[in-house]
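**Q** Predicted model follows, preceded by the sequence.
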Amino acid sequence: MDERLSKVDPKLLDLLVCPLTKGRLSLNRETNELVSQGAHLAYPIRDGIPIMLVSEARKIED
């Protein structure tokens, strides 16, 4: 995995919430995504920038 993709400021991660549920997000380093368990969505991180758009999120199947 390209290291620059996974480098997101930890302080920023603490501030970000799911735009749909306003719930906490967890970082999945393997897929380089921020995961919202409540919304069952995974938001991509591109070039170190979290893409916090529901339209860009991947649906997580249970």
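**A** Sure, I can see it. Numbers count the residues shown, from 1 in each chain.

**Q** going forward, measure contacts between C-alpha atoms and count neighbours the same way
**A** Will do.

**Q** Quick one: residues in contact with the lengthiest strand in the chain.
**A** Ranked by residue count and defined by DSSP state E, the top strand of the chain is strand 41-46. The contact list for strand 41-46 (C-alpha atoms under 8 Å, 6 or more residues apart in numbering) reads 5-6, 32-36, 50-54, 56-60.

**Q** ok, second structure coming up, stack it against the first:
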Amino acid sequence: MISEELLRIIACPKCKGDLKLSEDGNFLICERCKIKYPIEDDIPILIVDEAKPLND
């Protein structure tokens, strides 16, 4: 699980905006870019090319 402290300091690598944890805890969401970054083995994959559109 991603800690609250980590959520406060990480940012979207594309726009530098805030990220929030998805309800299921499997993604970090950037509402500004309308994309989500996967979390694998409790490690956020903050690579723009790995991000998926929010509507997926």
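**A** Now that the structure is in, tell me what you want to look at. As the structure is a prediction and not an experimental result, all values here were calculated from the model.

**Q** now what about the TM-score between them?
**A** Put the two chains on top of each other and the TM-score (TM-score structural alignment, normalised by the length of the second structure) is 0.86; 55 aligned residues with a C-alpha RMSD of 1.2 Å.

**Q** related to what we said a few turns ago, buried stuff in the longest strand of the first structure?
**A** Neighbour-count burial for strand 41-46 of the first structure, counted by 16 or more other C-alpha atoms under 10 Å, picks out 41, 42, 43, 44, 45.

**Q** give me the number of residues near residue 2 of the second structure?
**A** Residue 2 of the second structure: 15 surrounding residues under other C-alpha atoms under 10 Å.

**Q** Tell me who's in contact with it.
**A** Residue 2 of the second structure sits next to 42, 43 when contact means C-alpha under 8 Å, 6+ apart.

**Q** Trace it over to the first structure, please.
**A** Residue correspondence to the first structure (TM-score structural alignment): residue 2 of the second structure is matched to residue 8.

**Q** So its match belongs to a helix, correct?
**A** No: Residue 8 of the first structure: not assigned to a helix; according to DSSP: H, G, I helix; E, B strand; the rest coil it is coil.
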